[in-house]
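*Asks:* Below is the sequence, then the predicted model.
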Amino acid sequence: MERITDYIYRLPDFALGLAIIAAAIVVGIVVKVIIFKLLRFYNRHENPYMVRSLTEHLNQPLGFFIPLLFVSMSVQALPYPENKIFIMWRVIEILDIIVFSWILVKLTDVAADMVRHQFAIDKTDNIRERKLFTQLTFVKKLAVTIIIFMAASFILLSFDAVRKLGTGLLTSAGVAGIVIGLAAQRSIANLLAGMQLAFTQPIRLDDVLVLEGEFGRVEEITMTYVVLRLWDNRRLILPLNYFIEKPFQNWTRTGSDILATVYLYTDYTVPVDAVRQELNRILAGTDLWDKRVSGLQVTDSKERTLELRALMSANSSSIAWDLRCLIREKLVLFIQQNYPGALPKTRSEFVGDRVPTIAEIS
């Protein structure tokens, strides 16, 4: 043992310092591996959701933070001059800020996982959950932005030159704030619109919207824009302030259930009662109808046709769309097969013996 100690002390200072740093990194890695081995062992037997989420999200950042912690503890033992020790301290301090900020960002993912585990969004009536997830998404992104901004500020303020420059800049902060505010007014408006959307919630995640002549679901809400997934899987990107300034339809604002309508245009000779009975028979034979609302009414009498409106309810907008298509197809087929004379037609009356030409008829 004494020979090993003597050999270590005879090493050059540079090599000895590297050996101490390497040993600290190895010890940190070993400690990190032992901690996560114990957590995985605990997960296999208990399977708590929070511990599993912590293990998943903090594996990488703690893989840097724990060895870095041991390196910072070993700096005082390095056989280097004071100026080199000071430089190493500054580098380690900056790395500590970066890795600690990384851990905080990952903790926001853990918090989001816990909320998603507590509230299931995949059920039919998920208004409360979508409201919560919309707020969670915006708050999480805002928290990550603040963490990154604060980390960058701490890193810059750790340098004396930057700190002195910041003191001088404070004297002109008013003018700079006005200039920046004018230059970034659209971005600031979007940020404020995002805060308003998150808490007043005219839209939420997974809401069904109709706007700009398009039909789709809210797929993502960022701090500056909203992604709408259209019915054919296209994506419509809109700025946040669009939903503050312009009107749009929200089919799931107060509930996921919706009334579906089908309009038929027939001749005046159509037997309305027979069509009504056929509608009830079709609805009774399909699982798309939620058995709340059904009916058929003559809603208009036009110059050449009657307007029939079939009304039925469904649990969601996607089911309502399928139900409308089914009812439209079945009712048209019923009229074609049973009352073909009730299909829309154009009547003409010829007076006298002369048969009009095609040009005169047209």
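*Replies:* Good, I have the coordinates.
*Asks:* CA atoms for contacts and neighbours, from now on please.
*Replies:* Noted.
*Asks:* secondary structure element for Val71?
*Replies:* helix 49-74 (DSSP states H and E).
*Asks:* er, Met312 actually
*Replies:* strand 306-314.
*Asks:* Centre of the chain to that strand, how far?
*Replies:* 35 Å (Cα atoms, centre = their mean, to the nearest Å).
*Asks:* can you list the residues that contact that strand?
*Replies:* 257-268, 279, 288-301, 320, 323 (Cα atoms under 8 Å, 6 or more residues apart in numbering).
*Asks:* Then stretch 257-271?
*Replies:* 251-252, 293, 304-317, 320-321, 323-324, 327-328, 339, 341-345.
*Asks:* Distance across that stretch, terminal residue to terminal residue?
*Replies:* 31 Å (Cα to Cα, to the nearest Å).
*Asks:* name the helices or strands packed onto the helix holding Val71?
*Replies:* Other elements packing on helix 49-74 under the criterion 3 or more Cα pairs under 8 Å, 6 or more residues apart in numbering; DSSP states H and E are helix 13-45, helix 82-118.
*Asks:* now the ones you listed as a markdown table including distance to Leu170?
*Replies:* Formatted as a markdown table, the helices and strands packed on helix 49-74 follow (distance: least, Cα to Cα, whole Å):
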| stretch | distance to Leu170 |
| --- | --- |
| helix 13-45 | 41 |
| helix 82-118 | 24 |
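*Asks:* take the one below as the second:
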Amino acid sequence: MPQWLETTAIFLLAQGVAWIACYLVFLLGVRALGRLGEFWANLLRRAQGPVQWILMVIAGIAAANVAPLSPSRQGLIAHVLQIALIFGLTWLARRALDIWMTLHLRRYRLDVEDNLMARKHVTQGRILQRVGSVLILAIGVSAALMTIEGVRQYGVSLLASAGAAGLVVGLALQPVLRNLLAGIQLAITQPIRIDDAVIVEGEWGNVEEITATYVVVRIWDKRRLVVPLNHFIEQSFENWTRSDATLIGTVMLYVDHEVSIPALRAEAERIVRASPLWNGDVFALQVTDFRETVVEVRILASATHAGRAFDLRCEIRERLLDHLQSSQPQAMPRLRATLREQAAG
């Protein structure tokens, strides 16, 4: 048998054995975990790719040691397989981090009324997961480059030098490093969390996604506002759900001086208590200002989150307007004028 054909046969046999062994192991594992639930089976399937890659690389290393190769070719193949193994280990580490984070966040649900604890853990977990993925990828790429003699020497000389090239690279990486450090700071201090109601750049919306470099805010009209991560560290913004999702809605009324405040308060309280949007916590009606033509009345009512508070405010306005038109028409704002008779002369 020719030498090249023998080498090819050894490599194909090693790859085939590794592929079949990995397939059978994961097939049995998926069936076993499938009895516990589809969730666990899906987690195992997510690890199949990197594990299979690593096993096939190891099989290739074993085949290279057995195959009749010259020292130069054996060294080249060993180097390529070494880089492939580093790639597989990096892939496996990122997938393991992803699987662990999925298991950790499985206990927390965002689709419940009181989701403050869930938002805290989901935000912290996702930010740290992205930062960890970037660090794992950086370590993997560095390890692969360190196996190449020329690149390793160039990297050492670049780090040791203080020339213009090092300055340019440092300045180019500054925004990336700032956002990376801002992501770590956000994960620790958590000024914002997933699904927080915030006002950024004059826009009100909910935090939809936090990546390693930017934050996506879902505006109330379904637009998306993309904000750099360091904006939430360096600039001011409003967070309506920082410690609690409950919000107090404010309704301002401007009525005539002839309004009956007790009757208006009783009607407003009846409206609020009958509304399913009210959380039963805060209600108040107060006269907050007295002007030449109108009386300013402020109504406070609380709701479980920003969306329900907005709808509750609209409901109070609509029903009180109907009440004033039907029961207290004299309380509608009016302009008064004094007419004096002038004698004809």
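*Replies:* Nice, thanks for sending it over. Just so you know, these numbers come straight off a predicted model, no measurement behind them.
*Asks:* TM-score for this pair?
*Replies:* The TM-score (TM-score structural alignment, normalised by the length of the second structure) is 0.92; 343 aligned residues with a Cα RMSD of 2.1 Å.
*Asks:* Tell me which entries of the contacts of strand 306-314 of the first structure lie within strands.
*Replies:* 258-266, 294-301 (DSSP state E).
*Asks:* and Ser157 of the second structure, what element?
*Replies:* Using DSSP H and E, Ser157 of the second structure maps to helix 149-160.
*Asks:* how far apart are that helix and its match in the first structure?
*Replies:* Compared with the first structure after the fit, helix 149-160 of the second structure shows a mean deviation of 2.8 Å (mean Cα distance after the TM-score superposition for the first structure).
*Asks:* Show me what that helix packs onto, helices and strands only.
*Replies:* helix 116-146, helix 164-189.
*Asks:* Looking at those, which one is packed in the most?
*Replies:* Among those, ranked by average contacts under mean count of other Cα atoms under 10 Å, first place goes to helix 116-146 (a mean of 19).
*Asks:* For that helix, give me the average deviation versus the first structure.
*Replies:* Counting by mean Cα distance after the TM-score superposition for the first structure, helix 116-146 of the second structure comes out at 1.5 Å.
*Asks:* ok, Gln330 of the second structure - contacts?
*Replies:* Residues in contact with Gln330 of the second structure (Cα under 8 Å, 6+ apart) are Asp256, Glu258, Val259.
*Asks:* so it sits in a strand?
*Replies:* No. Using DSSP: H, G, I helix; E, B strand; the rest coil, the assignment for Gln330 of the second structure is helix, not a strand.
*Asks:* so what corresponds to it in the first structure?
*Replies:* Structural alignment (TM-score structural alignment) places Gln330 of the second structure against Gly341 in the first structure.
*Asks:* Cross-check the contact I'm expecting between Ala41 of the second structure and Phe26.
*Replies:* No. The pair Ala41 of the second structure / Phe26 is not scored as a contact, 9.6 Å apart, by Cα atoms under 8 Å.
*Asks:* What lines up with Thr211 of the second structure in the first structure?
*Replies:* Match for Thr211 of the second structure (TM-score structural alignment): Thr222.
*Asks:* For the closest residue to that match other than its chain neighbours, list the residues it contacts.
*Replies:* Closest residue to Thr222 of the first structure apart from its sequence neighbours, by Cα to Cα, 6 or more residues apart in numbering: Phe138 at 6.8 Å. Phe138 of the first structure makes contact with Gly194, Met195, Ala198, Ile221, Thr222, Met223 under the criterion Cα under 8 Å, 6+ apart.
*Asks:* So which of these is the closest to Gln118 of the first structure?
*Replies:* Ala198 (19.8 Å; Cα to Cα).
*Asks:* residues in the second structure aligned with stretch 66-84 of the first structure?
*Replies:* With TM-score structural alignment as the criterion, stretch 66-84 of the first structure aligns to 55-73.
*Asks:* residue in the first structure matching Leu89 of the second structure?
*Replies:* Using TM-score structural alignment, Leu89 of the second structure sits opposite Phe100 in the first structure.
*Asks:* where's its match relative to Lys106 of the first structure, distance?
*Replies:* Distance from Phe100 of the first structure to Lys106 of the first structure, by Cα to Cα: 10 Å.
*Asks:* Against Leu306 of the first structure, how distant is the residue nearest the centre of the first structure?
*Replies:* In the first structure, the residue lying closest to the centroid (Cα atoms, centre = their mean) is Glu220, at 3.2 Å. Note on Glu220 of the first structure: its distance to Leu306 of the first structure, by Cα to Cα, is 43 Å.
*Asks:* just Ile66 of the first structure next, same as before
*Replies:* Following Cα to Cα, the distance that separates Ile66 of the first structure from Leu306 of the first structure is 78 Å.
*Asks:* try Leu240 of the first structure
*Replies:* Plainly put, Leu240 of the first structure is 44 Å away from Leu306 of the first structure if you go by Cα to Cα.
*Asks:* same check, this time on Ile319 of the first structure
*Replies:* 28 Å.
*Asks:* All good on my end, thank you.
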